[in-house]
Each structure stands twice: as C-alpha cells, then as structure tokens.
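Enquirer: Give the three-dimensional model of this entry:
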Amino acid sequence: MKIKKIYLPVIITTALAVGVLIGGYLNFSAPTANFSSNASKNKLNKLLDFINNEYVDEVNTDSIVDLTVNGILEKLDPHSVYIAKNEFESVAQSMKGDFVGIGVNFYTYKDSVAVIKPIAGGPSERAGIRAGDRILFAGNTKLFGKKISNDTLFSKLKGERGSKVELTIFRKTENKKFKVNVTRDLVPIKSVDVALMLNDKIGYIKINRFAETTFKEFHQGLSKLKAAGVQELIVDVRNNGGGYMERAVEIADEFLKDKEQIVKIKNRKGVEDISNATSKGSFENGKLYILIDENSASASEILAGAIQDNDRGLIVGRRSFGKGLVQREMPLGDGSAVRLTVARYYTPSGRSIQKPYNKGLEAYYGDFEKRFENGELYAFDSIKVADSLKFKTKKGKTVYGGGGIIPDIFVPMEGKHGDEALNMIMQSGIVSYFVFEELDHERSQFQKLTIPQVESKVKNTDFYYDGFRKHLSKSGLIFNLDKNKDKVKQYLAAEFVRQLFDEQHYYQLVLKEDPMIKAVFEAAKK
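Expert: Here you go, the predicted structure:
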C-alpha cells in the first residue's frame, strides 16, 4: 500500500543490501487459488482478443490487462494489489531475506557508483572493497560518466552464486585504481536492524519488516540479549508496515504462555483459524514494551494486539495504522501476481483494528493526514474512538477496535506541530547523502577517531550543522533548523558513526534522545 509522504529529491540507493518492500502494509500467506470459468471472464477474453486482432493501431495488450486488473482491485479494498512482473522480483526478494550479489550499499554520486559501505562479512568486504571506493567497471561495462539505471547496475553486479565479476575500483583516499575479482554470494537483507542492551537490564530489538528470516533473526538477537542478562525488553516496530503474518505469530509466541490466543482469522464463509501460543516461549516473564507509531501496520499490529489483549506488556507510542485484512498471493503466470484480501484478523479480545475504507481510497489514505490536522499525533485526547467498539483485555482493561492499536502509554511526535517534515528528513536518505559527501572529503581523518571523538567532532561545533543546512537549501528544502539544532546534530553524529562503524553504535546514539525510549525508562521505574 502507499501512504502519502514528503518525497525528497535526493534519496540514497541502498542497493544489493536492502530490498525494496513494495506494497508493504500486508499480512499474507502462501499463494493458492481456485478458478472457474464464467461469462464475465469470457467477456474480458473476447474483448482482449478483438482488440489484439482487429484494432486499427498496434496496441500493447499487456498494458491493457494491467490497467484492467488494477481497476478491478481498486473496487475491492485498499490492500488487494497487483504486482507487475517488473516489480515482482524486488518484492519477492525483500521478503525472502537474502539474495545473490556482491554485497555493497551504494548510490550514484556525481558521475560514478560510490560504495557507502560493504556489507559486513559479504563478498565485497572479503575482496577488500572499502567505504568510499568507486566502482568504475564491472567486467568491460563502464559504470561511470553517464546515467545508468539501477536495473542496469543490478544486472551487472548480481548473478549466480559462486560466479565471479571483475571490478575496476578507484580508491580516492589512496588516489589509485585497481582491479579485484569478487565472487558473488548470498547477501542477507536484514529485517532485524539491531539487538542491543540499553543498560544493564533493558534490551532493545528493532524489527523493520516481517520477512521469511525475521523470526530467526529475532531469536538470535533475543538469545544474545538473554546471555547479556536482559530482564526487560523493548521491541520496536515503528515504521514497520508488516509482511508475513506467521512471523509475527512466532515472535508473539516467545512472550505469551501456553494456549494464550495470538490472533484469529475469519474468511468470508465464517471459517476461523486461531493461532495460540505454545509452551516454547523464551521470554514469558520479563517486562515487555512494544513501540508503535502511525506507520506500524498489519503484522506489527498483530504482535501489538496480542501483547496488549493478553496484558503481557505495555504498548508505547502513537495509534497504529489500522490494517486488519489478510492477503493471499496468487501468481498470474506471466511473472506478475495479485495479493487479494481473503480474510480479516481479530485480536485476542475479539476486535478488528481495520479502519473503514468504504469512502474510497482518497479518504482512506487521507486519514493519515487527518491525524496531523486534528492534533492526534501530539495529544492523546485527540484520538477519536467509537464507544460501540469497546473490548476487554484478559484482565478487564478497555481497548478499542475500528482503526489501529491505541497505546497504553502515549508519546507525542517529537517537536511541535509543524515539525513533521523535519522529523522525516532527519531519518531519511538525505542525511546519509550529506554525511557521505563530508566523509568523502576527510575520510582519512575521521577513520583515526573513536566513536566518542566522532560524536564530539560533529556535535561540539556548528560546522557540520551549517553544512547540512546549506545542503538542504541546495536540494530545495528550506527549514528553520535552529529550534531543533541539538536534535539535528544528534542525527548527524549518529549517521557519521553508522557509516564509519556499524548499525549498533548508530542506534546507541539516536536512542539516547528518543522520546519513546525515555517513556519506557520512566515506566520501568514504577
């Protein structure tokens, strides 16, 4: 699904490491479908054949079919979607959890392919490629000095597992050009960004989507935290648009006791499928906090709903998206597919958290903007709930259906009303782009510094802050950053640390000033 956002003119292409999650606000399961012939189907086939054979001009009937399918699905619900064959590979790849490639994050910087960072332990890092390197040639194919599409780049850098590609590299820090052979291999696409201890007893796990490998990644992270002595756990599903429902169920099972309900699914025939927890949970007793926001949807809401309705933990943040429909994927035989809504899901208390969609797509997606306008993102009292949709948790606490999960602890959006765009920008690719440019000028000096020294270098001067402000201006984005100066510096310092060191240290910095983390720490004292 799509949510209206502010799109920035400069976006990092984090290719060959992070997949593109198209239509991400989905719960879906294995593809199956049955069909029977009918008059309407024959009518469509006859029309297409007539156009194909008799129309006065040449027509691409594939494009007509795409329009027809999209038109049909738009009449159903916002989450029944068509995936064109040119999009299907990237969608499937992002949910698979890995792919075969050379293992670098890169984007096209000026006239060349610049390596932001090789994937740790991946083929490029093993071959000696470093952050800041330019990839000039892949074999005999020139990759600089002209506009090359991402599809072309991917086709040259991806390939069969075990196959080799000779890359010509320019290393700016040493002013030298050299060739290196990289053996393509499996490269993970992480769905769990990080698992770390925030202090001696509170752990933190960030899940960005629910893909095939999410439970495995989550379990590994939780095991690491348990070995470190975790007593209380924060699971962060902010900006997580969902994915495989089964992965959310598996993760919920880690926290709930035997036979506690996780989710119930009901199809049009009234057939129910109930998922209950087993006795295998590995964190059934420690304090638990789930972080959500307005972009937490579907599988994220299944997890949050299961924890809230069983009174297992506290939901912290802002009202979630409100997506309570389940899709099934059906391949169409030509490389494209349809994800069709086939059921609704209900949380353990019996509530559907699907927000209404009977007024059309514009009104459905406009609900997101209304949350800004009515002040809901800044004041708990502005959340509109229907008394007719009251439900009770296991211990008798009142919860509501009909439009997302309402948190137990409300945390307003950072800044003041009107700062929403800045919040998006500070977590966007434009920050990464700016930091890469700065590192490109003085990478050798930065590489000599420790993490505290990098943080101090960025935060204790206005040099990088002023540079970022100019960078935004050049990109056509005019903001008064001064009232959020400390916040901007914090994000800039964290991004320098991420590109120089790793994701874990990035999160350690940004979470220091995170309002939801602060809210959890306050709740933990009680």
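
Enquirer: all contacts plus neighbour counts: C-alpha atoms, from now on.
Expert: Fine.

Enquirer: Centroid-nearest residue for this structure?
Expert: Taking Cα atoms, centre = their mean, the centroid of the chain lies closest to N208, which sits 4.4 Å from it.

Enquirer: E420 versus that one, what's the distance?
Expert: To E420, N208 is 20 Å away according to Cα to Cα, to the nearest Å.

Enquirer: Next: L492.
Expert: Distance from L492 to E420, by Cα to Cα: 18 Å.

Enquirer: elements contacting the lengthiest helix in the chain?
Expert: The residue-count maximum for a helix in the chain (DSSP state H) belongs to helix 429-446. With contacts defined as 3 or more Cα pairs under 8 Å, 6 or more residues apart in numbering; DSSP states H and E, the secondary structure elements packing on helix 429-446 are helix 463-474, helix 485-500.

Enquirer: need the next SSE after that helix, C-terminal direction.
Expert: Toward the C-terminus, helix 429-446 is succeeded by helix 451-459 as the next helix or strand (DSSP states H and E).

Enquirer: and that following helix, what does it pack onto?
Expert: On a contact count with 3+ Cα pairs under 8 Å, 6+ apart, helix 451-459 meets helix 485-500.

Enquirer: ok, and the closest non-adjacent residue to K179?
Expert: T168 (4.4 Å; Cα to Cα, 6 or more residues apart in numbering).

Enquirer: would you say the one you found is within a strand?
Expert: Yes: checked against DSSP: H, G, I helix; E, B strand; the rest coil, T168 lies within a strand.

Enquirer: gap between it and N480?
Expert: Counting by Cα to Cα, the separation of T168 from N480 is 43 Å.

Enquirer: Show me which of those two is the more surrounded one.
Expert: T168 (20 against 10; other Cα atoms under 10 Å).

Enquirer: any idea how far that one lies from F178?
Expert: As judged by Cα to Cα, T168 and F178 stand 6 Å apart.

Enquirer: What about Y506, how many residues nearby?
Expert: Look at Y506: counted by other Cα under 10 Å, it has 21 neighbours.

Enquirer: Spit out the contact partners of it.
Expert: By Cα atoms under 8 Å, 6 or more residues apart in numbering, Y506 lies in contact with 494-495, 497-498.

Enquirer: swap the cut-off to 10 Å and go again
Expert: 194, 451, 491, 493-500 (Cα atoms under 10 Å, 6 or more residues apart in numbering).

Enquirer: Where do the strands of the stretch 101-250 of the chain begin and end?
Expert: All strands of the stretch 101-250 of the chain, identified by DSSP state E, counting those that start in this stretch, fall at 104-109, 112-118, 134-138, 141-142, 164-171, 176-183, 185-188, 192-197, 202-207, 232-236, 243-244.

Enquirer: Before we compare anything, build this one as well:
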Amino acid sequence: MGGYQKKYLPIFFCIAVVIGIAIGSKLNYGAASSTILGGNSKKEKLNRLIDYIDYEYVDPINTDSIVDVTVNGILENLDPHSVYIPPSELQEITESMKGDFVGIGVSFYDYKDTITVTRALPGGPSEKVGIRGGDRIIAADGKSLTGRTVLGDTVVSQLKGKAGTVVNLTVRRPGNDNLLNFKVKRDVVPLKSVDASYMLTDTLGYIKINRFAESTPDEFHTALQNLKRKGARELVLDLRGNPGGYISAAEKVADEFLEEDKLILFTKNKTGKIENTFATDDGDFENGQVYVLINENSASASEIVAGALQDNDRGVIVGRRSFGKGLVQREMDLGDGSAVRLTIARYYTPTGRSIQRPYDEGNQAYYEDYLKRYKNGEMQSVDSISTADSLRYVTPKGKVVYGGGGIIPDVFIPKDTNYEKEAIIYALRSGAMSRFVFELLEKRRVYYNSLSYESFEQEVEISDADINAFVGYLNARNLKIRIKDYKNDLKRYLKAVMAQQLFGNTIFEKLINEEDPAIAKIKELSRS
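Expert: Down below sits the predicted model:
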C-alpha cells in the first residue's frame, strides 16, 4: 500500500525482528564520534583503504556503497540485531517508532495512475476537512498529481511538509460530477500502535498492540480506561505478531499490571553492571485478571511484558513460544542521515531468565532455528518445545519457567498450518488481499461509503463469486492458491479487510477474532 500508513507483514516478522527492533535508548555522538575513534589504527586502516580505492581503482565506483557494505559486514559479525540503517530508511523508521509524522494523514493507492485514498487516518487533517475513502487527489496547489511520471517521491514531497502549512487539494469524488477543493493544514498525524480496543464480553476487554513506540503507553492507558468504564474486570492483551520496540514503552505497559516495587526486568552490560527496573504505584489494572496473547512473531519488548507478568505470577500467557530476543540495542547517529543500532546489553526477566536464542553459529543458523519450529512439530504441540534443566527457573508461586529461547506460554494454542489457511494469511499480510478489497469497493464506492457499520454488518456478504474473483486475482499475480475447506474463513477475512478500509482497525480485529481459537480459549478460561 502507498501513502503514509505502513502495515507490518507478520509472515516475515522473523526478518523484521532480526534487524533489531528493540532499542534501549538513543545516542547522538555526532562530531564527538571522531574524537572517540581518533588515533585508532584500525579506523585509519579502513580510511586509507577507502581513499586508495577512491583515487586509484580502475573503474568509477561509488565509495559510499563500499562504506555501507563495510559497516554491514562488521555488524553481521557481531549479532543478528546490531544493524546499519541507511539514510533512505531512517526517517520512516524514526517516524514509526516516534508514533507520528507531519503530513495530511491519508493512506492511498496508485490506482490507474491516480492517487486514490483508501482511508483518511483518524484524527488527521484530511479526515477533519472531509476527505474520505475513494477520493482521487488529482492536484496539490494546482500541480497535477496524476500519471506515472509524478507518482512516488513526487507525491510525498507535495503532500508532506512543515506542520501548520497549508496545501490546497483538488479532488474527484465518485458519484460527484464536480471537482472538490479542500484546504488541508498539515499537522502531526498519529501512527497508532494500539490497533484495536473493544469488549469481548460484558466483563472481558481486549487491546491489541502492534509495536512499542513512544506513544504506546499513553495509547494503551487511554484504551484501558475506556474499557474499564465499559465494565472490563479482565483483559486480553494481544501481542501476537508484535516485533517489539522501545524497552521503556514495554516497561510502562507492564507497570499497569504490577504492584509497586515488583521487578519488571533487569539488564546487564559487558562490564557486568546491572540495572533494575521496578513497577511504580501508577498501575491501573493491578488486580484484574489479564491474559497475554503471544506467538512465534512476538519479540523483544513484547517478550519483556509477557516475561514480567509470567515471572510475577500475574496473569496467564496464551499462545505459542515467542521469538526469543533478549538483547538491547542503542541507536547512534552517524552524522550523514544514517545510524547504527548496536547491542549494548542483555535483558533478563524477573526470575533471571535470558530468553535470547543462541546466535553463536551465525545469522543463517539463527534464521534456520526459527524455521525448525515448523519442522519439529512445535507449532502443533507444546511437548515438541525443547527445554534444558540448566535454564529452569521458578516463579514466587512455584511455577516452572524456562530461559534460552523465548517465552513458553502457560496455555498452548496450536497453529493451523493447513496450506489453505496459510495461503489466506499470506495474502492478507502481503497486502494482496487489501488491494483486491480496495478494487472491490471501488466498483460500488458510493454505496459502500454510505453505509453505517450496522448496515454494513447486516447487508454486506462476500459471495462465492467474490471468492472466485479473489483466487483469480492472486493467480494472475503468480500467487497460486486453492480454496476448498477454508472458504468461510476467506469470506470472513475479506469482509474484515473491507470493514478495515471503511471503518478502521478495531472493526477488522473484531471480525477476525470471531473464530479465533486463542480468543475462544480465553473466553473459556474467563468463565471458569
């Protein structure tokens, strides 16, 4: 999907996690870095080699690319989570983790060489002036934004800008013969890390967090208060597919559930220095039952929350073994728009567990260890999870827990690895399903935009013809799937994505969760 709202692709979250999502803090050495490294013979050797290549190599060569390769090569020999971030990626990553950006606040597709809005982001400038899904932005300040030559970076430069500046948009809206003009004042647009918040039952609330950004603790606190006002005495915290983020954000979320002075985690650096983090007296859900949902793509900061609650005998961990990332990164600005995230410590859960998976055999073995889970049966049976007595720990109430590679849940939920179900999930996470649904909405945009959610729920049905069209859509893009036993699942997913584009993420998660075995198990536990 184009625009300013990027979705994570959980089917590839293994890759997302190993490029080091968890950040302990940030450094900005700037010019000071040259002083720190000054006089170092190893540094001088690299400088001389690059200069030699620059001046004497037989063919023209971009020495910047050599530097990038050199930096990556150095970091790859450290651990899987120490990474180099080039200038082309740093701004987007920074915005995502900060939790906001400055712009007009729309998600869009390039549809028939025209910027077509899929959704105006909630609380953003475009939503406030009345821009909605299906609108074609054909010009900004009189400059055309149609045609292949002006798409991509040109669009971003025209629509983004400084907060408080105004851009005049010319819009063509389906069902309206006249062009519409909107004066949009660019502003800070939130990138929500809380995907959904709603009541599963009269007393059981649900909150899903997609990453731990700077804004996450405030978003979570607001959602929690709203659910408590609706009668929530128990809570489901869904961290499935959450690759992590800022440790400080995870600590604040965990603090909501733990009594004052309970240990949340501790970190240890190369010198053996230990830093403990304890809960404060600010927790707003210290007594209600909590269920934490995790899976194989829950990593880093997600594991901090799950480990803190599990080791303090607080709540029930439900799902599958988490990813297993127990390293802390610190970000250093390299002065040219790029940065390095360097592992500077390990973190440990309150019982003393390190949940970091081994990486001493190199990055390839690290990746393959993740894939072994599918092959050894771990995704279907908790008994297939390998544990070591040397990594056995006991919580204050006597529950046995293990370190060495992720958080093992208290209640195991097997993964449906049927080919059809996997294909549906892949189509969803790859963005193909979203694009298909967008084009389906476009066929009757005026009708769909007129619906309330209640009308949508009652009137809209995904037909067998829609299923066949979707399969054909994927086949035409070399994504070969067959749907036989999971047709109803696919219908539910397609309708959920349609609701997402029309009404937002909470409705999407609500529809997806209707047949979720993990949610069903939690409801069963809640009633017992």
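
Enquirer: Kindly provide the TM-score of these chains.
Expert: For this chain pair, the superposition-based TM-score is 0.93 by TM-score structural alignment, normalised by the length of structure 1; 514 aligned residues with a Cα RMSD of 2.0 Å.

Enquirer: Tell me which of the helices and strands packed on helix 429-446 of structure 1 sits nearest to M424 of structure 1.
Expert: helix 485-500 (11.6 Å; Cα to Cα).

Enquirer: and the closest one, which stretch of structure 2?
Expert: The aligned range for helix 485-500 of structure 1 in structure 2 is 487-502, by TM-score structural alignment.

Enquirer: so what sits against both of T168 and F178 of structure 1?
Expert: Joint contacts of T168 of structure 1 and F178 (Cα under 10 Å, 6+ apart) are L136.

Enquirer: sec struct for I344 of structure 2, please.
Expert: strand.

Enquirer: Map D387 of structure 1 onto structure 2.
Expert: Alignment note (TM-score structural alignment): D387 of structure 1 maps to D389 of structure 2.

Enquirer: how many neighbours does that match have?
Expert: Neighbourhood size, D389 of structure 2 [other Cα under 10 Å]: 8.

Enquirer: Check which helix or strand L78 of structure 2 maps to.
Expert: With DSSP H and E as the test, L78 of structure 2 turns up in no helix or strand.

Enquirer: I'd guessed it sits against T343; true?
Expert: Yes: using Cα atoms under 10 Å, L78 of structure 2 makes contact with T343 at a distance of 8.5 Å.

Enquirer: Quick check: the residue nearest to K179 of structure 1 vs S124 of structure 1, distance?
Expert: Remark: distance between T168 of structure 1 and S124 of structure 1 (Cα to Cα) = 12 Å.

Enquirer: Mind listing the shared neighbours of those two?
Expert: Contact with both T168 of structure 1 and S124 is made by residues 180-181, according to Cα under 10 Å, 6+ apart.

Enquirer: More neighbours: L78 and T343 of structure 2, which one.
Expert: Set side by side, L78 of structure 2 and T343 show more neighbours around T343, with 23 against 16, by other Cα under 10 Å.

Enquirer: Which residue in structure 1 aligns with that one?
Expert: Using TM-score structural alignment to pair residues, one finds that T343 of structure 2 aligns to T341 in structure 1.

Enquirer: how far away is the closest residue to that match other than its chain neighbours from A30 of structure 1?
Expert: Computed as Cα to Cα, 6+ apart, the closest residue to T341 of structure 1 that is not its neighbour in sequence is Q327, at 4.2 Å. Plainly put, Q327 of structure 1 is 9 Å away from A30 of structure 1 if you go by Cα to Cα.

Enquirer: show me what contacts the alignment partner in structure 2 of D253 of structure 1?
Expert: Aligned by TM-score structural alignment, D253 of structure 1 pairs with D255 of structure 2. Going by Cα under 10 Å, 6+ apart, D255 of structure 2 touches 217, 249, 261-264, 277-286, 305, 308-309.

Enquirer: Report the buried members of the residues you listed.
Expert: Among the contacts of D255 of structure 2, those buried by neighbour count (16 or more other Cα atoms under 10 Å) are 217, 249, 262-264, 277-279, 283-286, 305, 308-309.

Enquirer: ok, back up a step: what are the buried residues along the longest helix of structure 1?
Expert: By neighbour count with 16+ other Cα under 10 Å, helix 429-446 of structure 1 contains the buried residues 429-436, 438-440, 443, 446.

Enquirer: Give me the mean deviation of that helix from structure 2.
Expert: Here helix 429-446 of structure 1, set against structure 2 after superposition, deviates by a mean of 1.4 Å using mean Cα distance after the TM-score superposition for structure 1.

Enquirer: Which residue numbers in structure 2 does that helix align to?
Expert: The aligned range for helix 429-446 of structure 1 in structure 2 is 431-448, by TM-score structural alignment.

Enquirer: what do we get in structure 2 for E272 of structure 1?
Expert: Using TM-score structural alignment, the equivalent of E272 of structure 1 in structure 2 is I274.

Enquirer: From what I see, its match and G352 are in contact.
Expert: No: contact criterion Cα under 10 Å: I274 of structure 2 and G352 do not qualify, at 11.7 Å.

Enquirer: Am I right that K160 of structure 2 is in contact with G103?
Expert: Yes: between K160 of structure 2 and G103 there is a contact at 4.5 Å, judged by Cα under 10 Å.

Enquirer: Now for these two: what residues contact both?
Expert: Counting by Cα under 10 Å, 6+ apart, the common neighbours of K160 of structure 2 and G103 are 4, 167, 186-187.

Enquirer: Out of the residues you listed, which is nearest to V156 of structure 2?
Expert: Taking Cα to Cα as the measure, V156 of structure 2 lies nearest Y4 of those, at 8.6 Å.

Enquirer: okay, now that closest one: neighbour count?
Expert: A count of nearby residues for Y4 of structure 2, using other Cα under 10 Å, gives 20.

Enquirer: Also the one 3 residues further on?
Expert: Neighbour count of K7 of structure 2, defined by other Cα under 10 Å: 11.

Enquirer: swap in K41 of structure 1?
Expert: Neighbour tally, K41 of structure 1, other Cα under 10 Å: 10.

Enquirer: Would you double-check that it falls in a helix?
Expert: Yes: K41 of structure 1: assigned to a helix according to three-state DSSP.

Enquirer: if I look at the corresponding residue of structure 2 for it, how far off is R353 of structure 2?
Expert: Counting by TM-score structural alignment, K41 of structure 1 lines up with K43 in structure 2. Using Cα to Cα, one gets 37 Å for the distance from K43 of structure 2 to R353 of structure 2.

Enquirer: Kindly report the same for G377 of structure 2.
Expert: 24 Å.

Enquirer: between the two, which one's more packed in?
Expert: Using other Cα under 10 Å, the more surrounded residue of G377 of structure 2 and R353 is R353, with 25 against 14.

Enquirer: which position in structure 1 aligns with the more buried one?
Expert: Aligned partner of R353 of structure 2 by TM-score structural alignment: R351.

Enquirer: That'll do, ta.
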